[in-house]
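J.: just the structure for this:
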Amino acid sequence: MHNLESIIQSAKVLIVEDETIISWCLQESLEALGYQVSAVVSSGKKAIDAAVLVKPDIALMDIRLKGEMDGIEAADFLYRNFDIPIIYLTAHSDENILKKAIQTSPFGYLLKPFAPKELHCTIQIALQRHQSESRLSEFISIASHELKTPLTSIHGALGLLASGVLANQSDTAKRMLDIASSDTERLVRLVNDILDLERLESNKVTLNRQWHDAAELCQQAIATMQTIAAESQIAILSNLKSLKVFADSDRIIQTLVNLLSNAIKFSPPQSQVQIEVEQIADEIVFRVCDRGCGIPKDRLESIFERFNQVDISYSSQKGGTGLGLAICRSIIQQHGGKIWVESVLSEGSTVSFTIPYRDFNNR
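T.: Presented below is the predicted three-dimensional model:
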């Protein structure tokens, strides 16, 4: 706790504001409150240069900067590449701008004009939250890595035993080994998913974005899931258009595989799952549709949270970790897109996600 207080008291603040009077007033207020103003700049590109030089603990970012890079794009770059928490400064409450700003995971908003006390409280809350998230992320990473190595060894040993490497095993022993092997396999998947989600949410993943054919990405995901679908007596249908998408191919395929896996998991035998892709305005839209049990209306948002499943008892039997959709959401948000679900109980669900046609970070 003492360490946290010292971090807050000695915090270095980067001001990114293109109105001279406002930036001057901000600097005066911050220094009076005891903060170190490490740099004052007026554009997104200058903010990135300053971040490299002075390594600020937090940035106050005008949401509507002039120039090639606006405040939202600059904030997204600073948080993803330097892990600098962002507080937006704005004189506007435009709904579309705020929706775009939310995608960059801000740590606060200040509506101009604001009082010094409001400024101080917002910065304190942001720094405390960032410190807490960093510690939690570090704990999850260390714990998961510590679990992964022994689990992998145990899973390998159980797999060998279950394959009959030792003779004269009783039927009961074989059944117990099969159960143990299956359970450790699920634990290994869970640890891997936790590690992947932690890396995504802490911005430790760099997307390898290139131009790809969206239809080919869908076909690769279908090929991955085809055997599982056949075993579940589910047919995968497709309605694919050859469209260019600027994305990390491995991460988009991972997202599609997760969505297809869920669709197959919750679909009855002898039914169909469909995957579609099309362009709407300046976005590429992917959809995965099933004819399963559906999702209650009050759960349509929460299913993207960690360990949140529609029917825990049923999905646990199917081997889910409860992290697949959370991982999907993080991947799509990192691409600057959106993901959502539409559903009718007893009729099925459609999960859709978008990828901006142009590069989110270099428009």
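J.: make it CA atoms for all contacts and neighbour counts henceforth
T.: Will do.
J.: which stretches of this protein form helices?
T.: 2-9, 20-32, 44-54, 71-82, 95-102, 116-162, 171-201, 214-231, 249-265, 312-317, 324-334 (DSSP state H).
J.: which secondary structure elements does the shortest one contact?
T.: Contacting helix 312-317 under the criterion 3 or more C-alpha pairs under 8 Å, 6 or more residues apart in numbering; DSSP states H and E is no other helix or strand.
J.: which other residues reach that helix?
T.: By C-alpha atoms under 8 Å, 6 or more residues apart in numbering, the surrounding residues in contact with helix 312-317 are 265, 309.
J.: so which bits of it are buried?
T.: For helix 312-317, a neighbour-count test (16 or more other C-alpha atoms under 10 Å) marks residue 315 as buried.
J.: please apply the same query to the third one.
T.: Under the neighbour-count criterion of 16+ other C-alpha under 10 Å, helix 44-54 has 44, 45, 47, 48, 50, 51 buried.
J.: residue 152: which of the residues you listed is nearest?
T.: Proximity of the buried residues of helix 44-54 to residue 152 (C-alpha to C-alpha) peaks at residue 51, which lies at 40.3 Å.
J.: count of neighbours near residue 352?
T.: As a burial measure, residue 352 scores 19 neighbours (other C-alpha atoms under 10 Å).
J.: mind checking how far it is from residue 256?
T.: Remark: distance between residue 352 and residue 256 (C-alpha to C-alpha, to the nearest Å) = 10 Å.
J.: so what sits against both of these two?
T.: In contact with both residue 352 and residue 256: residue 288, using C-alpha under 8 Å, 6+ apart.
J.: ok, back up a step: and the helices of the chain as a markdown table, adding distance to residue 271?
T.: Below are these laid out as a markdown table (distance: least, C-alpha to C-alpha, whole Å):
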| stretch | distance to residue 271 |
| --- | --- |
| helix 2-9 | 55 |
| helix 20-32 | 61 |
| helix 44-54 | 51 |
| helix 71-82 | 41 |
| helix 95-102 | 37 |
| helix 116-162 | 33 |
| helix 171-201 | 26 |
| helix 214-231 | 10 |
| helix 249-265 | 9 |
| helix 312-317 | 18 |
| helix 324-334 | 22 |
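J.: please generate a structure for the following sequence too, so the two can be compared:
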Amino acid sequence: MTPTVDRLRETERWIAWVRLAAVPFAIVEVGLLSTDYPRGYEIWAWATTGLLAVAGAGFFLVSRAEVFARAPRWIATLGLAVDMVIVGAFVLIYQYEIGSPVNQLFFVLLVEAAVRYGIRGGLLMPFAIAPLLAIAEWWRESRFDNPPHGYQPDHVVFPWGLLTLTGMIVGWLVDRLRRKTETSEAQVVEAELLRDELGRRADVLEAATRCARALSSSLDLDQAFEAFIRELRGFVPFDRMAIVLEEAGTAQVMAVAGVGAEVVFSRGSRQPVGQTLLAEILRTGQPVYREDMTDTRYAEEREFGELGLLCRIAAPLLRGPRAFGMISLVRREARSFNTQEVELVGLLGRLVASAVQNIRAYEAERSTVEELRRLSALRADFVSLVSHELRAPMASVVGSAQTLRQRWRELTPDQRESFLALIGSETERLAALVGDVLDTSRIDAGTFTYRFGDVDLGALVRDSVAGMSLAQDEVSVVAHVHGELPSVRGDRDRLQQVLTNLLDNAVKFSPAGEEVRVDAYQQDSRVLIEVSDRGPGVPAEQQRVIFEKFGRGHAAGSPGKPGTGLGLFIARSITEAHGGVLEVSSAPDLGATFTLSLPLDSAG
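T.: Below you'll find the predicted structure:
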């Protein structure tokens, strides 16, 4: 007998006792307390009392018999229906007594329904009682209304409302008591299970602790994995184990030991994630237990089968809610991992994931420190360079100004004009240097401003090339705008600043007499502008550095001077603010091509 059926049987037995206990009260009421029965009413009262006694005895016997287990819910429903008939009969019979509290018997039905069915019974029973209330009031009004008062709706509505409220309260209390009882019973069962589990879990935790110590024994990932594997053998025997991480869509074996370790999926090997078990782990983030790999489900299981390995458990390595790898243990015998081992492997997966993240975080911090040192050195070089770049033009400006002031009358008009032109060019050089420094600080502070509008890139290219051609005559600068270019959404002045910087670099690093070519064309949903020179090119190891703040290239044989290391950083920042990309392609002694790519839907 299930716990639910047993509970129903106990409820039915208790209600049967209540019926039997009510019989003496009914006898006293019918035989002693009630008088002046209308004709035939006393017979019906005794008949109803007899029905009460029979129902009490009958349902008590049924609750003790095996028949109750066959149809417990039908018996419970029948018992409630019989009680409704008995209570309804008593209510109708005693309507002849003016002011009789007989209608309060309906509360007995309400409580019984709530005890049997909880809040559902407490809410539904008032609706079942409502017709009985209406019939009882009609019966009283039509037969015993003396002096006449007529049909009184409040004799129906008020008791019905009171019954409904009471049913809600009693039903809620019954449901709450049942939930508490079920919770208590579940806690008792759980306590018994926990008692049995304590010893096993102590072993699991001890194993996990020792493995965790092994993982934290070194900040080198390979050494930590080797120590972990040695410790693992003593707790979870295996024929093969592996730790596999997902890197850019490929499965990389970080550690492997056991059967076929040097042949199949060896350490450091990579393969597409594809239809492997790792793909399933990454998708679900849940452990997978392959009890028998005879029926191959994943790509690698065929090779495991050739090695005689049939049983496999794999647990995810989690970074937050997302899996980034797995730990896998394999044995020769099918269905050879027990529940304790499966649980331990799942726990070890979390430990390995934590160790991998910690070691990688350490490596990232170390790389960050090295990068900060490199940037500090670049900054120091930049300060030295800027100091030099400021002193040189300032010296020219000051010297020229002093010469003009002291020897103005001695100098010819051409000499004066030459000194003034030198002052002008050096001042422009200073202004450009200060402008780059200010732009860099604004970019770092996030206050670099843009004014977006529709930009005609064809006209922008032609204007920029024309301006560069007028500014110098040593290098030929030509523009090739292929077709009618669509407008893009951007800041024209900032984009011209990018293009001018690229042209200035191309001219500066091109030998005299060579040509700088600018091509502009549409490719799919982007507009590309390529600035190509025939200078010494940008070495591969410097193609990333030149776009960094303070980064400067040093190409062998370069005719130009190294810059401040800010121009391309500013150009790239402006480009990225437009949703674009600035890249360089180059080969030694074959020049360099800088490509500015802007989306057609670029917006600020």
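J.: where does the TM-score land?
T.: Scored against TM-score structural alignment, normalised by the length of structure 1, the superposed chains reach a TM-score of 0.51; 234 aligned residues with a C-alpha RMSD of 4.5 Å.
J.: that older thread, between the buried residues of helix 44-54 of structure 1, which is nearest residue 344 of structure 1?
T.: residue 44 (44.1 Å).
J.: give me the aligned partner of the closest one over in structure 2.
T.: Aligned counterpart of residue 44 of structure 1 in structure 2: none (TM-score structural alignment).
J.: my read: residue 44 of structure 1 touches residue 16, true?
T.: Yes. At 7.5 Å, residue 44 of structure 1 and residue 16 qualify as touching, with contact defined as C-alpha atoms under 8 Å.
J.: what's the match for residue 517 of structure 2 in structure 1?
T.: That one, residue 517 of structure 2, aligns with residue 274 by TM-score structural alignment.
J.: show me what contacts its match?
T.: Residue 274 of structure 1 is in contact with 236, 237, 238, 239, 287, 288, 289, 290, counting by C-alpha under 8 Å, 6+ apart.
J.: farthest pair within the residues you listed?
T.: Using C-alpha to C-alpha, the contacts of residue 274 of structure 1 reach their maximum pairwise distance at 239 and 290, which is 13.8 Å.
J.: between those two, which one's more packed in?
T.: Of the pair residue 239 of structure 1 and residue 290, residue 290 is the one with more neighbours under other C-alpha under 10 Å, namely 28 against 12.
J.: disregarding residues adjacent in the polypeptide, which is nearest to the more buried one?
T.: In this structure, residue 290 of structure 1 finds its nearest non-sequential neighbour in residue 273, 4.7 Å apart by C-alpha to C-alpha, 6 or more residues apart in numbering.
J.: gap between that neighbour and residue 254 of structure 1?
T.: Residue 273 of structure 1 is 17 Å from residue 254 of structure 1, by C-alpha to C-alpha.
J.: repeat that for residue 305 of structure 1.
T.: As judged by C-alpha to C-alpha, residue 305 of structure 1 and residue 254 of structure 1 stand 18 Å apart.
J.: and these two? Which one has more around it.
T.: Taking other C-alpha under 10 Å, residue 305 of structure 1 and residue 254 do not tie; residue 254 has more neighbours (20 against 15).
J.: list the contacts of the alignment partner in structure 2 of the more buried one.
T.: Under the alignment by TM-score structural alignment, residue 254 of structure 1 pairs with residue 497 in structure 2. Residue 497 of structure 2 makes contact with residue 571, according to C-alpha under 8 Å, 6+ apart.
J.: pull the residues that contact stretch 181-201 of structure 1.
T.: 137, 140-141, 144-145, 147-148, 151-152, 154-155, 158-159, 162, 205, 319, 321, 323-324, 326-327, 330-331.
J.: please apply the same query to stretch 149-156 of structure 1.
T.: 181, 184, 185, 187, 188.
J.: please repeat the previous calculation with a cut-off of 7 Å.
T.: Outside stretch 149-156 of structure 1, the residues that touch it by C-alpha atoms under 7 Å, 6 or more residues apart in numbering are 181, 184, 185, 188.
J.: and the third one, how far is that from residue 292 of structure 1?
T.: Taking C-alpha to C-alpha as the criterion, residue 185 of structure 1 is separated from residue 292 of structure 1 by 26 Å.
J.: ok, these two, which is more surrounded?
T.: Each of residue 185 of structure 1 and residue 292 has its neighbours counted (other C-alpha under 10 Å); residue 292 has more, 24 against 20.
J.: translate that one into the numbering of structure 2.
T.: When structure 2 is aligned by TM-score structural alignment, residue 292 of structure 1 is paired with residue 535.
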